[in-house]
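**Q** Sequence and predicted structure are below.
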Amino acid sequence: MTYKTVLVHVDNGKYCPARLRMAVHLARRFDAHLVGLHAMTAVRLPAYAIAEAGATLIEAQKEVAREQARGAENLFRKATEGAGMASVEWRVSADDAVDATTLHARYADVVVLGQSREGDGAGVETDFPEQVVLAAGRPVLVVPYAGNFEGVGKRVLVAWDAGREATRALTDAIPLLREAEQVHVVAFNPEGTAHGAVPGADIGLYLARHGVRVEVGYHRADDIDVGNQLLSRVADLGIDLIVMGAYGHSRLRELIMGGATRTVLQSMTAPVLLSH
């Protein structure tokens, strides 16, 4: 398994250039086709506003959307042409950002998104990455808004709880794990029989058979939540990529994320590859 199609969401936000650099790096590293997608959160106007303004308002909205799409395309072209990339593709969707990205993700091996930040001008909802992770069925690499990340995956931390989501994330990350200098598999507060006699030992053997240079351990601190334990280990080990399962579900349009997932997405200090 390798990555042969990389999808990156492109907007006019302040932090989009860093996300594009990451996507270009991944595509070049794996000799992959890079797809840039522009789609914004749909603006739903109240009926009375449409009735009063009519066609004038609708046309003004369309012109703003066209201008945003042109700006995003210019960013994408600048990043890919500057890197000398030939296998690239630009797409624009009028659908809502979550729906469009979820659909296009079905035909990609990995999706690159940016960490949300209020007021960054991205034109998407603040829970956009979380919604895509839960709906896409593809691994999503989320790039922090703070920091400089020219590459990814030399020193990797895999958060392991022997669950379905963590298994999916780990196997989705194997192309990156194989090339890593060091992979740390860490079980935080391990409980139950799924871990076996030694937490992490079985998944460590699985990764070793894939040629991954792996170290296995577990970390227990019952007075500290798992998300903050994980972020602490990231700092201690100089990690440049976190791999973890995304836990959560949508209920009546409310997004409910697992505690560790929510903590990491809010406070990440390194790129995070998530799968659900």
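**A** Structure's in. What do you need?
**Q** Could you use CA atoms for every contact and neighbour count after this?
**A** Will do.
**Q** so how many other residues sit close to G204?
**A** Each residue near G204 was counted by other CA atoms under 10 Å, and the total is 21.
**Q** Structure two is appended below for comparative analysis:
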Amino acid sequence: MALKELLVHVDSGARTTERRDLAFLLARRFGAQVSGWFAENEALGASLVGRRGRSDMDRAAEAARLAFEASARAAGLEAGWWRLEPGEPRHLIDHTTIRCRYTDLAIFGQHDDRESWVPEELVEEVVVGCGRPALVVPAFGRFPDVGKRVVVAWDGSREAARALHDGLPLMREAQSVTLLAFQRPSAGPPGPLPHLDVAAHLAAHGVTARYERVFVGELGPTDTLLNRCAEVGADLIVMGARPQRGLPLQDGGSLRELLRQMTAPVLLSH
């Protein structure tokens, strides 16, 4: 898949700059078009009764647009701009999901309880519902680039296969790719399938990966993945997104829990 159209979520939060600049860098790298998608809650934080007035939201959207377009010009890009009209959380989630179906990669920020500009479940529901990959940028830390040191979470599932292929454009120029193959200890003889080599499949696409088999035990997949990412200094995690399960072979937990714990940008596909 070639990345030719990028969409980045924009709000009034301080971390918009981080994901905006990353979107611009990827647009230059791939020769892609990039558009900003301004969408915010009407509610004030977690309040169920407090609402911002229309004039306040109009001013916020205009300030965000001017900043976005000025940064695009400084980066030598012609960027598009979309504003979602204010509404309830369900309105924001549903319309964002639909918009993301018309892009090659959508870029979001990790939910931050300090700045509740969007529903906490936005990223989870968009990833599951839009049919396109999403790149989620952590709420803490600096991430001027992605795809130099990649960790792939693999378990052979449909979602993992989808993420692996959606992540190929970001892996082809990587300095290192670590493929963590999550497995449970075998309880019997191998099945009828021939030997399947996901590392060889990546090599056919020009990506050299270090294969590491991981047996799920006392240390759960989430901790195993994040620990390995810290060890290699990963700037990108590639994994399939499965609601209610999260990481490969994880019993209990959820994708939302992973999104709360992430320490590096994550490319998710469903």
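**A** Arrived safely, thanks for sending. Note that the coordinates shown come from a computational prediction; the quantities given were computed from them, not determined experimentally.
**Q** TM-score of the superposed pair?
**A** In this superposition the chains share a TM-score of 0.86, using TM-score structural alignment, normalised by the length of structure 2; 253 aligned residues with a CA RMSD of 2.6 Å.
**Q** tell me which element T101 of structure 1 is part of?
**A** T101 of structure 1 belongs to helix 97-105 when assigned by DSSP states H and E.
**Q** Now do that helix: which elements does it pack against?
**A** strand 5-9, helix 128-136 (3 or more CA pairs under 8 Å, 6 or more residues apart in numbering; DSSP states H and E).
**Q** If you compare the directions of the longest helix anywhere in structure 2 and strand 5-10, what angle comes out?
**A** Scanning structure 2 for the helix with the most residues, using DSSP state H, yields helix 54-74. Relative orientation of helix 54-74 of structure 2 versus strand 5-10 (axes from the mean of the first three to the mean of the last three CA atoms, to 10 degrees): 130 degrees.
**Q** Tell me roughly how far helix 54-74 of structure 2 lies from structure 1 on average.
**A** Mean deviation of helix 54-74 of structure 2 relative to structure 1 after superposition (mean CA distance after the TM-score superposition for structure 1): 1.7 Å.
**Q** Report the buried residues of that helix.
**A** Buried residues in helix 54-74 of structure 2, counted by 16 or more other CA atoms under 10 Å: M57, A61, A64, R65, F68, E69, S71, A72.
**Q** Could you do stretch 235-251 of structure 1 as well?
**A** Buried-residue list, stretch 235-251 of structure 1, by 16+ other CA under 10 Å: I239, D240, L241, I242, V243, M244, G245, A246, Y247, G248, H249.
**Q** how about the third one, what does it touch?
**A** The contact partners of L241 of structure 1, by CA atoms under 8 Å, 6 or more residues apart in numbering, come to V152, G153, K154, R155, V156, L157, A270, P271, V272, L273.
**Q** got it, and the fourth one?
**A** Going by CA under 8 Å, 6+ apart, I242 of structure 1 touches V156, L157, V158, A159, V234, A270, P271, V272, L273.
**Q** ok, now with 10 Å
**A** Each residue near I242 of structure 1 by CA atoms under 10 Å, 6 or more residues apart in numbering is listed here: 141-142, 152-153, 155-159, 173, 183-184, 230-231, 234, 264, 268-274.
**Q** Ok, the second one next?
**A** Going by CA under 10 Å, 6+ apart, D240 of structure 1 touches 149, 151-157, 234, 269-272.
**Q** could you redo those as a markdown table and give each row distance to S93 of structure 1?
**A** Formatted as a markdown table, the contacts of D240 of structure 1 follow (distance: CA to CA, whole Å):
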| residue | distance to S93 of structure 1 |
| --- | --- |
| F149 | 28 |
| G151 | 29 |
| V152 | 29 |
| G153 | 31 |
| K154 | 35 |
| R155 | 36 |
| V156 | 34 |
| L157 | 35 |
| V234 | 36 |
| T269 | 31 |
| A270 | 29 |
| P271 | 26 |
| V272 | 26 |
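**Q** contacts for the strand ranked longest in structure 2?
**A** Using DSSP state E, we find that the single longest strand of structure 2 is strand 176-183. Strand 176-183 of structure 2 is contacted from outside by 147-156, 171, 198-199, 202, 207-217, 221, 224-225, 228-229, 232, 234, 236-238, 247-250, using CA under 10 Å, 6+ apart.
**Q** isn't there a helix covering W82 of structure 2?
**A** No: assessed with DSSP: H, G, I helix; E, B strand; the rest coil, W82 of structure 2 is strand; it does not lie in a helix.
**Q** which position in structure 1 aligns with it?
**A** Matched by TM-score structural alignment, W82 of structure 2 corresponds to R91 in structure 1.
**Q** I'd like the distance between that match and Q182 of structure 1.
**A** According to CA to CA, to the nearest Å, R91 of structure 1 and Q182 of structure 1 sit 36 Å apart.
**Q** So if I had to pick from these two, which one is more boxed in?
**A** Q182 (18 against 14).
**Q** Can you find the partner of the more buried one in structure 2?
**A** In structure 2, Q182 of structure 1 lands on S176 (TM-score structural alignment).
**Q** Distance check, that match against A64 of structure 2.
**A** Counting by CA to CA, the gap from S176 of structure 2 to A64 of structure 2 is 36 Å.
**Q** Repeat that for R52 of structure 2.
**A** For R52 of structure 2, the distance to A64 of structure 2 - CA to CA - is 16 Å.
**Q** Same check on C130 of structure 2?
**A** 25 Å.
**Q** At which residues are the strands of structure 1 located?
**A** 5-9, 33-38, 88-92, 110-114, 140-143, 155-159, 182-188, 214-219, 241-245, 248-251, 254-257, 272-275.
**Q** so can I have a markdown table of the ones you listed showing distance to G123 of structure 1?
**A** Listed next are the strands of structure 1 as a markdown table, based on distance: least, CA to CA, whole Å:
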| stretch | distance to G123 of structure 1 |
| --- | --- |
| strand 5-9 | 11 |
| strand 33-38 | 10 |
| strand 88-92 | 14 |
| strand 110-114 | 12 |
| strand 140-143 | 17 |
| strand 155-159 | 31 |
| strand 182-188 | 35 |
| strand 214-219 | 39 |
| strand 241-245 | 26 |
| strand 248-251 | 21 |
| strand 254-257 | 19 |
| strand 272-275 | 22 |
